[in-house]
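Asks: Have a look; sequence and predicted model below, questions after that.
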Amino acid sequence: MDAALAVLLTAVLTLIIGKLVLFRLRCPNAPPCISGWIPWFGVAFQFGKGPLEFIEQARVKYGPVFTVFALGHRYTFVTEEEGIEAFFMSKDVNFEQAVQQAVKHTVSIPAKVFYKNRYNLYVMLKGKMAPPNLHIFMKTLCKELHEFVEQLGTEGTEELHDLVRHIMYPAAVNTLFGKDIWPTSRSEISEFEEHFQMFDEDFEYASQMPVCFLRNWSKSRQWLLKTLEKVTSAAARTNPSKSESKTVLQHLLDTLPDKHFAPNYSLLLLWASQANAVPVAFWTLVFIISHPDIYKKIMDDIVSVFGNAGNDKTEISQDDLKKLPLIKWCVLEAIRLRSPGAITKKVMNPIKIQNFTIPAGDMLMISPYWLHRNPKYFPDPDMFKPDRWKAANLEKNAFLDNFVPFGGGNHQCPGRWFAIMEIHLLVVLFLNKYEFILLDTVPKESHLHLVGTQQPTGPCRVQYKLRE
């Protein structure tokens, strides 16, 4: 038996080495490849322990363009500005091909169904959540946030990330999916948060690995899909005829020809609307509270708009938010500093970047984490400097150059302006109502999540009390 196993391992390793040699012969100008020695897994274990540190070490050793072999795929990283134009503009790279397997693994939408519906759904979401239409959500979102902020009481001590999550989850879900059709009791919300947090935490691993390795994640996904079957059914029954009265979920149902996959697309919408917004809101508050000069300036601005009393249910309008640009700058600066490690497209035909030829089949990755630390575009890149956003033409919805957390070209996140407004509004409501004291040192970001915005590591408790 031992001899047979040894022969099998030898054959497997010979096959892998042979394929690598043949690949190098076919693609002599390919970037340097970090492949490891474990069949199929490659360097997945080392990479998964700390993706951002792994990328940085590879940059130092191999330069700004290199390939990582993990879980049967080749990921070619472009970690500086070289190749950005090719990534966003080249017709030889494809976004849909890059994400189809992730969509299939995480929400069980087949590739053919995904291709058939992606464009129409993207156009619908981009239109409904565009800046001119944000006023449609504003009143409802403000009311929902007030309702859940009220549950905090007059004072308390809590983990800031938990506090933000407990407020944002139900408020955003009720706004986008419809309050009357979503479970709203405290126990149901708590159960939902528990399953969604499990689904979100292992989303990146589930996008690449068989779900048999992620049993708890799989159970949470099934729970969410079962819940969303009921939600989408109720949304369809109560779907109004007037477009302005519909929720985003009901617009999705109208756009989707095959209603069989409505729960799956709803889960994808749910994850897209929550996974990054909660961490960004957390980091925005952490940065503000831990910078006394910025905190004081923001509070002076809030008092100038709303007065000293922060205990009532102030209705906040878009015009009010425009009078508080520093908070929006803080949101964008938090996004810059805590953006995901990489975003991806699939190389369909060989493309040249620097002196390398990236072969067809590679997943081409750019790293917002490192692009946002390029001192050419962001002086003092590791510092939290919200004033740098004065130079952006935000009135015309234009970001600073090289700011790419939402993607670029024709595949930017359609909900980016809603997310920024949502976080802006939450921060204003929190700071208008409560005084905050950070009880722990500023936490470090976790490097476990490559695709999603970095979660905090270590405690980050805050003490809050009603403003006087």
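Replies: On my side now, so go ahead. Numbers count the residues shown, from 1 in each chain.
Asks: Going by C-alpha atoms from here, please, whenever you check contacts or count neighbours.
Replies: Fine.
Asks: just so I have it, where are all the helices in the stretch 301-450 of the chain?
Replies: Secondary structure of the stretch 301-450 of the chain by DSSP state H, counting those that start in this stretch: the helices cover 318-322, 325-337, 368-371, 416-433.
Asks: Would you mind giving these as TSV with distance to F45 and mean neighbour count added?
Replies: Formatted as TSV, the helices of the stretch 301-450 of the chain follow (distance: least, C-alpha to C-alpha, whole Å; neighbours: other C-alpha atoms under 10 Å):
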stretch	distance to F45	mean neighbour count
helix 318-322	44	13
helix 325-337	26	24
helix 368-371	21	24
helix 416-433	32	21
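Asks: Can I get the ones you listed in CSV including distance to R118?
Replies: What follows is the helices of the stretch 301-450 of the chain, written out as CSV (distance: least, C-alpha to C-alpha, whole Å):
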stretch, distance to R118
helix 318-322, 30
helix 325-337, 26
helix 368-371, 24
helix 416-433, 17
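Asks: What residues of the longest helix seen in the chain count as buried?
Replies: Looking across the chain with DSSP state H, the single longest helix is helix 2-26. By 16 or more other C-alpha atoms under 10 Å, the buried positions in helix 2-26 come out as I16.
Asks: related to what we said a few turns ago, nearest to G156, of the helices of the stretch 301-450 of the chain?
Replies: Closest approach to G156 among the helices of the stretch 301-450 of the chain (C-alpha to C-alpha): helix 416-433, 13.1 Å.
Asks: what does the closest one rub up against?
Replies: 129-131, 134, 141-142, 145-146, 149, 168, 273, 277, 280-281, 284-285, 299, 302-303, 306, 309-312, 316, 321, 327-328, 331-332, 406, 466-467 (C-alpha atoms under 8 Å, 6 or more residues apart in numbering).
Asks: Okay, angle between it and helix 325-337 too, please.
Replies: Computed with axes from the mean of the first three to the mean of the last three C-alpha atoms, to 10 degrees, the direction of helix 416-433 lies at 120 degrees from that of helix 325-337.
Asks: how far does helix 416-433 sit from the chain's center?
Replies: In terms of C-alpha atoms, centre = their mean, to the nearest Å, the centre of helix 416-433 is set 17 Å apart from its chain centre.
Asks: same thing with stretch 71-88?
Replies: For stretch 71-88 - counting by C-alpha atoms, centre = their mean - the centre lies 19 Å from the chain centre.
Asks: Check stretch 229-238 too.
Replies: Using C-alpha atoms, centre = their mean, the offset of stretch 229-238 from its chain centre is 26 Å.
Asks: Could I get the buried residue list for it?
Replies: For stretch 229-238, by 16+ other C-alpha under 10 Å, it's 229, 231-235.
Asks: same thing with stretch 385-402?
Replies: For stretch 385-402, by 16+ other C-alpha under 10 Å, it's 385-386, 389, 400, 402.
Asks: Using TSV, lay out those together with distance to Q101.
Replies: As requested, these are arranged in TSV below (distance: C-alpha to C-alpha, whole Å):
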residue	distance to Q101
K385	38
P386	37
W389	36
L400	32
N402	28
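Asks: Which member of the residues you listed is positioned nearest E82?
Replies: Closest to E82, out of all of those and judged by C-alpha to C-alpha, is N402, at 11.4 Å.
Asks: Below is an additional structure, to be compared with the one above:
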Amino acid sequence: MRKKHGDIFTIQAAGKFVTILLDPHSYDVVLWEPRSKLDFNQYARLLMDRMFDVKLPDYDPNEEKTMLRMTLQNQNLSSLTKAMSFNLWNILLSDPSRTSLHWKEDGLFHLCYSTMLRAGYLTLYGNEGKDYEDVSGQAKDRANSLEIYNEFYKLDQLLMKAARSILSAGEKKTFDSIKRDLWKLLSVKRLDCRANRSVWLDSYKQHLVDLGVDEEMQTKAMLLQLWSTQSNAGPAVFWLLFFLLKHPSAMAAVEGEMQTIFGSRKQTIGQVHGISQEKLDNTPIFNSVLNETLRLTAAPFISREVLQDMLLTLPDCREYHLRKGDRLCLFPYVSPQMDPEIYEEPEKFKYNRFLNADCTEKTDFYKGGRKLKYYTMPWGAGINVCIGKFHAVNSIKLCVFLLLRYFDLELKHPDTKIPGFDKERYGFGMLQPETDVVVRYKLKDQ
């Protein structure tokens, strides 16, 4: 479509006219247009209802983000990072089934998605007991988080169809049954009894109370937030580890950096959980690997509903008429992320693509001879930028660090090809593989 029609064109999809804009130099025009003309709220409310049966009175996503932003940053970020490190340690290194010196096989996607969702859930929604190092509490957390993950994964297989309203009658029945099971597990009464709840959780619940939402709808909103906060980090860890396993030079560079930053593998549990934000930030090679991974595998749509007939004026003075009731959509995965004018061989993984020669972050990328403000957009942009980015990045680093530091990990079949993408996932954040990749892992000899 882009080759034929250029970087802005209109299509008809599901009876609705959608204008697609693929020029990253023009994205700010859309991102900062007043909400009286271009609005995200209507589409957000539609998806919340279709996917999770959530209806919130006077719901304003931007107001909600503003209110919750500080619960995921600054001092709260430090608390979340410490909690995430404890919970990852519990899932990965306190589970007898995983800490064998003998080789064990698993799907890499299953390993990464289950680990990140379980630890992320415990970090935000709380633990069975207050003491992270209590053996009995750890076992209960592993059992509870595994139950949550197993049910959530079944739901996740149907969510994209639910978002597009294409579930069959049988699938709809199954989908509703799984949601009911998850609502029981995530009921606000049950969550109120958990220890170590995050400031984010308590603030979000109070926000719902302030909106006048009853307990039943609060519980449904907790499932919505589990998906919103936990559905992307696991797939990101999967793709990052898969690329490292397929590119030995990248793996060696990351492991060398981790050795420099984090020191000996024989650290105590207290030293691991005491990793400072300064150390987590001082990983330019890993940051480049993560940026490259997300460039290749993050594919969210940035959508706006057109609320009034309007003229969209692009920076190059081109003008386009948009009709009230239509939709405007940016798809950064096509451009800038996979644009051959911006990135040489954009389909290939290059771990140092976002590194300068002096190992500082590379931010100078060009299109049409002009430097780009938006050269990759996995976290969104403008008022819709992900408020949990810093927590997500810390969590991804901690998970990869623990897996590579304490486990021998390898592809069962070294010649495994990069799996195709599940095309249903385009538009909803991180892409997932069509098929899993079998790996072998065992605890390293200390």
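Replies: Good, I have the coordinates. The shown structure was predicted, so the numbers you read here are calculated from the model rather than taken from an experiment.
Asks: Any idea what the TM-score is?
Replies: The TM-score (TM-score structural alignment, normalised by the length of structure 2) is 0.81; 400 aligned residues with a C-alpha RMSD of 2.9 Å.
Asks: Show me the contacts of helix 416-433 of structure 1 that map onto strands.
Replies: L466 (DSSP state E).
Asks: roughly how far is the longest helix of structure 1 from the heart of the chain?
Replies: 38 Å.
Asks: Just after that helix, pick out the following helix or strand.
Replies: strand 33-34 (DSSP states H and E).
Asks: now for that following strand, which elements pack on it?
Replies: strand 65-70 (3 or more C-alpha pairs under 8 Å, 6 or more residues apart in numbering; DSSP states H and E).
Asks: What span of structure 2 is the helix or strand just after the strand it packs on aligned with?
Replies: Going down the chain from strand 65-70 of structure 1, the next helix or strand is strand 73-78, by DSSP H and E. Aligned using TM-score structural alignment, strand 73-78 of structure 1 spans residues 16-21 in structure 2.
Asks: those helices in the stretch 151-300 of structure 2, which residues are they?
Replies: Going by DSSP H, counting those that start in this stretch, the stretch 151-300 of structure 2 shows helices at 169-185, 188-192, 199-210, 215-230, 233-246, 248-262, 269-273, 277-281, 284-297.
Asks: so which of the ones you listed comes closest to F428 of structure 2?
Replies: helix 215-230 (10.2 Å).
Asks: tell me which strands and helices the closest one is in contact with?
Replies: helix 41-52, helix 108-125, helix 169-185, helix 188-192.
Asks: Swap in 10 Å and give it another go.
Replies: When contacts are defined as 3 or more C-alpha pairs under 10 Å, 6 or more residues apart in numbering; DSSP states H and E, helix 215-230 of structure 2 packs onto helix 41-52, helix 108-125, helix 135-163, helix 169-185, helix 188-192, helix 199-210.
Asks: hmm, back to that, JSON lines for the helices of the stretch 151-300 of structure 2, including distance to H413 of structure 2?
Replies: What follows is the helices of the stretch 151-300 of structure 2, written out as JSON lines (distance: least, C-alpha to C-alpha, whole Å):
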{"stretch": "helix 169-185", "distance to H413 of structure 2": "34"}
{"stretch": "helix 188-192", "distance to H413 of structure 2": "42"}
{"stretch": "helix 199-210", "distance to H413 of structure 2": "42"}
{"stretch": "helix 215-230", "distance to H413 of structure 2": "29"}
{"stretch": "helix 233-246", "distance to H413 of structure 2": "11"}
{"stretch": "helix 248-262", "distance to H413 of structure 2": "15"}
{"stretch": "helix 269-273", "distance to H413 of structure 2": "32"}
{"stretch": "helix 277-281", "distance to H413 of structure 2": "32"}
{"stretch": "helix 284-297", "distance to H413 of structure 2": "21"}
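Asks: returning to what we had before: in the match of strand 73-78 of structure 1, what's buried?
Replies: Buried-residue list, stretch 16-21 of structure 2, by 16+ other C-alpha under 10 Å: 17-21.
Asks: Residues contacting that stretch, please?
Replies: 2, 6-12, 27, 30, 303-306, 320, 322-323, 325-332, 335 (C-alpha atoms under 10 Å, 6 or more residues apart in numbering).
Asks: In three-state terms, how would the aligned residue in structure 1 for R440 of structure 2 be classified?
Replies: In structure 1, the residue paired with R440 of structure 2 is Q463, using TM-score structural alignment. Put simply, Q463 of structure 1 is strand when judged by DSSP: H, G, I helix; E, B strand; the rest coil.
Asks: Secondary structure element for E105 of structure 2, which one?
Replies: Going by DSSP H and E, E105 of structure 2 is part of strand 104-107.
Asks: That strand aligns to what range in structure 1?
Replies: If you align by TM-score structural alignment, strand 104-107 of structure 2 falls on residues 156-159 of structure 1.
Asks: How many neighbouring residues does I437 of structure 1 have?
Replies: 15 (other C-alpha atoms under 10 Å).
Asks: tell me the contacts of the counterpart of it in structure 2?
Replies: With TM-score structural alignment as the criterion, the equivalent of I437 of structure 1 in structure 2 is E410. The contact partners of E410 of structure 2, taken as C-alpha under 10 Å, 6+ apart, are 105, 108, 241-242, 245-246, 438-442.
Asks: mind redoing it with 7 Å?
Replies: Applying C-alpha atoms under 7 Å, 6 or more residues apart in numbering, we find E410 of structure 2 in contact with 245, 439-441.
Asks: mind checking how far the residue nearest to E434 of structure 2 when sequence neighbours are not counted is from Q259 of structure 2?
Replies: Spatial nearest neighbour of E434 of structure 2, chain neighbours left out: D422 (4.8 Å); criterion: C-alpha to C-alpha, 6 or more residues apart in numbering. D422 of structure 2 is 35 Å from Q259 of structure 2, where distance means C-alpha to C-alpha, to the nearest Å.
Asks: Next: A162 of structure 2.
Replies: Distance from A162 of structure 2 to Q259 of structure 2, by C-alpha to C-alpha: 45 Å.
Asks: higher neighbour count, these two?
Replies: A162 (21 against 14).
Asks: In structure 1, what sits opposite the more buried one in the alignment?
Replies: So, by TM-score structural alignment, A162 of structure 2 is matched to A206.
Asks: Surely that match and T106 touch.
Replies: Yes. Counting by C-alpha atoms under 7 Å, A206 of structure 1 touches T106, with 6.0 Å between them.
Asks: Let me know the closest of the buried residues of stretch 385-402 of structure 1 to A11 of structure 1.
Replies: Closest to A11 of structure 1, out of all of the buried residues of stretch 385-402 of structure 1 and judged by C-alpha to C-alpha, is N402, at 46.6 Å.
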